[in-house]
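[1] Predicted model follows, preceded by the sequence.
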Amino acid sequence: MGLDDAVGQLTAWLATGKQSVITALPNLATALLVLVVGWGLAWVLRRAVLAAFRRIAARLPPGLTRQAWMETVDDQRAGQVAAGGLYWLVLALAAVIAVNALDVPLFSGWMDKLAGYLPKLAVAAVLVLGGVVAGRLARNAILQTASRGAASQAGKLARLTQVSIVAAAALIAAEQLGLDVSLLKNVLLIVMSAALGAAALAFGLGAREVVSDILAMHYVNKSYRIGQVVRIGSQQGRIVRTTRTSVLLENAEGELAIPGRRFANDPCVLLNEEVDRGA
């Protein structure tokens, strides 16, 4: 009698399990379909983002902006990071929808919370990526502006500006995720304001000589011509060409670059008027 009861109970369990599987088949099929469609959509979007980054680079005018964009995309792999992030975001959303389609109460609550958190995570990632790109563009702009002088000061200022932009973007992203960063924002504002002010002052002081040379060359280009032989201090030579900041003299030892400010501050003797007609 006990054996018959055990067999009957096992048969009832199997029948119940079979009925549960049959009942769940539509949900399983729906979940599987959602995962497949989500994977395909994620793959397409990843390719589209990579192509968009390449098109942006191709349409940018040659020069500083394109250089900064290419350095950010290629060196820091910003395009791959953005495409990969979108890929996994879409897969995560597909997984959430698939689990909800299974109608399992234990997991549905977790998935609902995750679904509400994913958009915030996506916005935070976009903010950080935008901060990285903007910081690199600002850094290159400062370096390009100061390419003719005060290189050490410009490098520090450019790096500090880049770090400030990225840090600010990271704090905004953290706030978007629901973290309390009010204290960190105030500290960052104070520190970065002081640091940027000090760096800008150092850059300005370091660029004084460069600015003096540029202003003096305006006077030099009006007063002297290529081919004239001049003596300034202990240096003597024939003017072969000029730049925005200096005059190049040719003598027996080779070419000598004289800063433009020396023509304004030191006595300069014009020795002859033999202008180079080929210049």
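    Arrived safely.
[2] drop to CA atoms for contacts and neighbour counts, all remaining ones
    Noted.
[3] residues near residue 222, how many?
    Each residue near residue 222 was counted by other Cα atoms under 10 Å, and the total is 8.
[4] so it sits in a helix?
    Yes. Counting by DSSP: H, G, I helix; E, B strand; the rest coil, residue 222 is found in a helix.
[5] And it, how far from residue 259?
    Separation of residue 222 from residue 259 (Cα to Cα, to the nearest Å): 16 Å.
[6] Check residue 180 too.
    Following Cα to Cα, the distance that separates residue 180 from residue 259 is 54 Å.
[7] which one of the two has more residues nearby?
    Legend: neighbour count by other Cα under 10 Å for residue 180 and residue 259, higher for residue 259 (21 against 12).
[8] so what's the residue lying closest to the more buried one once chain neighbours are set aside up against?
    Nearest non-adjacent residue to residue 259, counting by Cα to Cα, 6 or more residues apart in numbering: residue 246, 4.3 Å away. Contacts for residue 246 (Cα atoms under 8 Å, 6 or more residues apart in numbering) come out as 213, 217, 257, 258, 259, 260.
[9] Looking at the residues you listed, state which has the most neighbours.
    Highest neighbour count within these, by other Cα under 10 Å: residue 260, with 28 neighbours.
[10] Distance of it relative to residue 209?
    The gap separating residue 260 from residue 209 is 10 Å, by Cα to Cα.
[11] and what of residue 9?
    Using Cα to Cα, residue 9 is found at 97 Å from residue 209.
[12] Touching stretch 65-74 from outside, list them.
    53, 57, 60, 78, 79, 80, 132, 133, 136, 137, 140.
[13] what about 7 Å?
    Identification of contacts with stretch 65-74 by Cα atoms under 7 Å, 6 or more residues apart in numbering yields 57, 60, 78, 79, 133, 136, 137, 140.
[14] same check, this time on stretch 195-213
    Applying Cα under 7 Å, 6+ apart, the external contacts of stretch 195-213 come out as 149, 150, 153, 154, 157, 245, 246, 259, 260, 261.
[15] make it 6 Å
    For stretch 195-213, contacts defined as Cα atoms under 6 Å, 6 or more residues apart in numbering pick out 150, 153, 157, 245, 260, 261.
[16] And here is the other one:
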Amino acid sequence: MNEQFSEIQRMLIDMLTSVTSSAIEFLPKLVGAGFVLLLGWLFARLVRAILVRSIQVSLDGLLERSGLLEALERASISAQPSAIVGTVVYWLLLIGVVMGAAEILGLTAVSAAITRIFGYIPSVLSAALILAAGVFLARFIGNVVTSGATAANISYARGLGAVAQTSIVVMVVVVTLEQLGVDTQILITVITVTVAAITAGMGLAFALGARDIVTSILAGHYLRQTLPEGEPVEVDGRRGVVEQIGPIATTFRDGTERWTVPNRRLMEEVVRH
């Protein structure tokens, strides 16, 4: 009985000794890791503060002029772009510090996982740059199309600009997803089917009755070049002045009365000046 008790006592002593030795051996690593975390955290905060102050005026102003700041506000993101960049850099540094602390503690699995995350970051940054540049380009092209259509006296100039801008944004989103390694084949198929359906619908609408409307729209484009507003004319025996040439019909004014005539009729009939 005494021998069994002595054996149990020796086992307990050996276990406590092993635990104590491991704790004593691990304690310097734990202190070192904590010290690295503390210094790394302070360094990351310092870098964030310096970076935000350095780029606040230039970056925020650039994004405001490009329209990206307005897009962020529409997405309910109230933080300034410089603060967002500073926060991203802060967390990247902090992740690197955590990886260093994990190496000190011998946590190779944690370190390997963080390394894989860091390996994916370049793709994320590239995708973000592509998206930002694409949105800027889309806005620029949309403005160019709108300005050109406005100069050509096309009343639906803003609609054309919006279509151009949206088309470019869709293409940029597809490229961004491909940069992130996402299979975009399904998305491309959906976009293709959607565009084909819209095109087929427009063709069907034209065939079923939109022909007169389209004819009036095209006629309105030519009327704006040949029939200036305020020009006195006579249409169907009624005299008046051109008040406005709309997308589908032209409005005339005779004293206090106004009447409209479809643009296609003005192209088909004789209008006396």
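    Perfect, I can see it now. None of these values were measured; they are calculated from a predicted model.
[17] Just give me the neighbour total for the equivalent of residue 235 of the first structure over in the second structure.
    In the second structure, the residue matched to residue 235 of the first structure (TM-score structural alignment) is residue 238. Neighbours of residue 238 of the second structure under the rule other Cα under 10 Å: 10.
[18] cool, residue 97 of the first structure as well?
    Residue 97 of the first structure has 20 neighbouring residues, counting by other Cα under 10 Å.
[19] For the longest helix seen in the second structure, what is the distance to the chain centroid?
    Scanning the second structure for the helix with the most residues, using DSSP state H, yields helix 2-66. Between the centre of helix 2-66 of the second structure and the centre of its chain there are 37 Å (Cα atoms, centre = their mean, to the nearest Å).
[20] Check which element follows it along the chain.
    Next helix or strand after helix 2-66 of the second structure toward the C-terminus (DSSP states H and E): helix 68-74.
[21] Mind reading off the mean deviation between that following helix and the first structure?
    By mean Cα distance after the TM-score superposition for the first structure, the fitted helix 68-74 of the second structure averages 4.1 Å away from its aligned residues in the first structure.
[22] buried ones in that helix?
    68, 69, 72 (16 or more other Cα atoms under 10 Å).
[23] can you put those in CSV and add distance to residue 191 of the second structure?
    CSV is the format used below for the buried residues of helix 68-74 of the second structure (distance: Cα to Cα, whole Å):
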residue, distance to residue 191 of the second structure
68, 25
69, 28
72, 25
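[24] Report whether residue 233 of the second structure is found in a helix, as I expect.
    No. Using three-state DSSP, the assignment for residue 233 of the second structure is strand, not a helix.
[25] Identify the residue of the first structure aligned to residue 124 of the second structure.
    Using TM-score structural alignment, the partner of residue 124 of the second structure in the first structure is residue 121.
[26] What sits closest to its match if chain neighbours are left out?
    residue 177 (6.5 Å).
[27] Can you show me the strands along the stretch 151-279 of the first structure?
    229-232, 235-242, 246-251, 254-259, 268-272 (DSSP state E, counting those that start in this stretch).
[28] hmm, back to that, look at residue 9 and residue 209 of the first structure and report which has more neighbours.
    The neighbour count for residue 9 of the first structure versus residue 209, taken as other Cα under 10 Å, is higher for residue 209 (17 against 12).
[29] ok, the equivalent of that one over in the second structure to residue 223 of the second structure distance?
    In the second structure, residue 209 of the first structure lines up with residue 216, judged by TM-score structural alignment. Distance of residue 216 of the second structure to residue 223 of the second structure, computed by Cα to Cα: 10 Å.
[30] Spit out the residues that contact those two alike.
    Counting by Cα under 6 Å, 6+ apart, nothing touches both residue 216 of the second structure and residue 223.
[31] Can you tell me what residue 170 of the first structure aligns to in the second structure?
    Residue 170 of the first structure maps onto residue 173 in the second structure, by TM-score structural alignment.
[32] gap between its match and residue 231 of the second structure?
    For residue 173 of the second structure, the distance to residue 231 of the second structure - Cα to Cα - is 48 Å.
[33] Those two: who's more crowded?
    residue 173 (17 against 12).
[34] how about the nearest residue to the more buried one, chain neighbours excluded?
    In space, residue 173 of the second structure is closest to residue 131, 6.8 Å off (Cα to Cα, 6+ apart).
[35] The helix or strand containing that neighbour: how far from the chain's middle?
    Following DSSP H and E, one finds residue 131 of the second structure within helix 108-151. The chain centroid and the centroid of helix 108-151 of the second structure are separated by 8 Å under Cα atoms, centre = their mean.
[36] tell me what that helix is packed against?
    Applying 3 or more Cα pairs under 6 Å, 6 or more residues apart in numbering; DSSP states H and E, we find helix 108-151 of the second structure packed against helix 157-179.
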